[in-house]
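In: What follows is a predicted protein model with its sequence.
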Amino acid sequence: MADAQRDRLVGNITGHLRNGASAAVRERAFQYWKNIDAAVGGRVADAFA
């Protein structure tokens, strides 16, 4: 995946999680994405730190 694509993916994920996801759902999503791609998962989690 190119850097621009990865940026859009992170933006989409964080946008959806900010749209009313509970803390428990966000934590599961962070772990899910970290399991798929550690860099993407870390960026998603960092967006909520």
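Out: Thanks, I have it.
In: Please count neighbours and contacts with C-alpha atoms only from this point.
Out: Will do.
In: Quick check: the gap between the spatially most central residue of the chain and Gly11.
Out: Residue closest to the mean C-alpha point of the chain, counted by C-alpha atoms, centre = their mean, is Val44 at 3.1 Å. Val44 sits 8 Å away from Gly11, going by C-alpha to C-alpha, to the nearest Å.
In: helix or strand right after the host helix or strand of Arg28?
Out: Here Arg28, judged by DSSP states H and E, is contained in helix 23-36. Reading on from helix 23-36 to the C-terminus, the next helix or strand found by DSSP H and E is helix 38-46.
In: let's bring in a second one:
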Amino acid sequence: MDEAARTRLVNNIVGHVLQGVEEPVLSRVFEYWTKIDATIGQRVREGVTARRS
């Protein structure tokens, strides 16, 4: 996956998570994506955190 594809993926995940995903599922989302790819997991966490604040 190139960087543009990674950015689209992260934005897509963050957009869906912000539509009402709450704990404990939210923590599992972060854990899942971090296991798949540490950078994507971190970017998802940061994207959700930034937009929820």
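Out: Received, thanks. Because the structure is a prediction, the values reported are computed rather than measured.
In: Would you pull the TM-score for this pair?
Out: The TM-score (TM-score structural alignment, normalised by the length of structure 1) is 0.92; 49 aligned residues with a C-alpha RMSD of 1.0 Å.
In: hang on, the earlier thing: check the offset of the helix holding Arg28 of structure 1 from the chain's centre.
Out: 7 Å (C-alpha atoms, centre = their mean, to the nearest Å).
In: got the buried residues for that helix?
Out: By neighbour count on 16 or more other C-alpha atoms under 10 Å, the buried set for helix 23-36 of structure 1 is Arg26, Ala29, Phe30, Gln31, Trp33, Lys34.
In: Skipping adjacent residues, who's closest to Leu17 of structure 1 in space?
Out: Closest residue to Leu17 of structure 1 apart from its sequence neighbours, by C-alpha to C-alpha, 6 or more residues apart in numbering: Arg26 at 6.4 Å.
In: In this structure Tyr32 of structure 1 contacts Gly42, no?
Out: No: applying C-alpha atoms under 8 Å as the test, Tyr32 of structure 1 and Gly42 come out as separate, 10.7 Å apart.
In: would you list the buried residues of helix 23-36 of structure 1 in TSV and tack on distance to Gly15 of structure 1?
Out: As requested, those are arranged in TSV below (distance: C-alpha to C-alpha, whole Å):
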residue	distance to Gly15 of structure 1
Arg26	11
Ala29	12
Phe30	13
Gln31	17
Trp33	14
Lys34	17
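In: Nearest to Asp7 of structure 1, out of those: which one, please.
Out: Checking those against Asp7 of structure 1 with C-alpha to C-alpha, the nearest one is Trp33 at 13.8 Å.
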